[in-house]
Structure formats: structure tokens, C-alpha cells
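1. Turn this into a model:
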Amino acid sequence: MPQLNPTPWLYILLLTWLIFLVVLPPKIMAHVFPNMPHLHHIFNFQTNNWYWPWR
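-> Below is the predicted model:
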């Protein structure tokens, strides 16, 4: 039964993991977001209690 022969599939598996672990992480970590979020101003908002007329 050819599906039990691990010879071709083992090399495909190892090559895939090599790509995932060696090639892709530096490319992903080198990605720079064009619009980095940052705070322009820090506001201290004043909150008031709600008035409940039925209570």
C-alpha cells in the first residue's frame, strides 16, 4: 500500500516545517504596520451620575 510508505511524505513534512520555522518568521517579524496607533492626547473625562426620575 503506497500510502504507508513514509519516504516521500517525510521529506515533504520536514521541508514544510523548515519553511515555517526558518524562512517565514523573519519575514513576519520584519513587517511594519503603516499606521501605528498612538495616543495624541490623554483625556481625563468627568463622568456624572445618571438621574433616574422613577426611583
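2. When you work out contacts or count neighbours from here on, use the C-alpha atoms and nothing else.
-> Will do.
3. can you map out the helices along this protein?
-> For the chain, the helices defined by DSSP state H cover 6-18, 24-29.
4. could these go into a markdown table alongside mean neighbour count?
-> Below are those laid out as a markdown table (neighbours: other Cα atoms under 10 Å):
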| stretch | mean neighbour count |
| --- | --- |
| helix 6-18 | 11 |
| helix 24-29 | 10 |
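5. structure for this one too, so we can compare:
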Amino acid sequence: MPQLNPAPWFTVFIVSWLVLLSMMPKVLKHIFNHSPLALEGKTDQKSSWIWPWS
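-> Have a look, this model is predicted:
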């Protein structure tokens, strides 16, 4: 797009990145309900599969 004036597009680019970066602390503080650390204490009680042809 060389025929476009870059001045307004650069301003829109910078403002959109500033908005996204200002939202990052809120996103990073979010605690996910299904974290893998919650599963560390649990053990799986899996029974072994008996193959009829072996």
C-alpha cells in the first residue's frame, strides 16, 4: 500500500498496541480453573487392559 499516507495508519497501529498492552496485566492475573497444578495430588487408578488375542 505505498500510495496511502502512513501517518494515520501508524497512529492507529500505535494506539491499538497501547490498548492491548494496557489489558495484559488483567489477562495475566486471571486464574484459570483447570490448571495442571490442581491435578498433582491425584493418582489415577487405571486397571490394565487384557488383550484377548495375546
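6. circling back to that earlier point, how about the helices of structure 1 in JSON lines, adding distance to residue 50 of structure 1?
-> Shown next, in JSON lines, are the helices of structure 1 (distance: least, Cα to Cα, whole Å):
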{"stretch": "helix 6-18", "distance to residue 50 of structure 1": "58"}
{"stretch": "helix 24-29", "distance to residue 50 of structure 1": "47"}
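7. With respect to residue 40 of structure 1, which of these lies nearest?
-> Of all these, helix 24-29 sits nearest to residue 40 of structure 1, with 26.2 Å by Cα to Cα.
8. In structure 2, which residues correspond to that closest one?
-> With TM-score structural alignment applied, helix 24-29 of structure 1 matches the range 23-28 in structure 2.
9. quick one: that stretch to structure 1 mean distance?
-> Superposed on structure 1, stretch 23-28 of structure 2 shows a mean distance of 1.0 Å to its aligned residues (mean Cα distance after the TM-score superposition for structure 1).
10. Figure out how far that stretch is from the centre of its chain.
-> 11 Å (Cα atoms, centre = their mean, to the nearest Å).
11. for stretch 30-50 of structure 1, same thing?
-> Distance, centroid of stretch 30-50 of structure 1 to centroid of chain: 21 Å (Cα atoms, centre = their mean).
12. What is the end-to-end distance of that stretch?
-> 49 Å (Cα to Cα, to the nearest Å).
13. residues of it that come out buried?
-> Within stretch 30-50 of structure 1, no residue counts as buried by 16 or more other Cα atoms under 10 Å.
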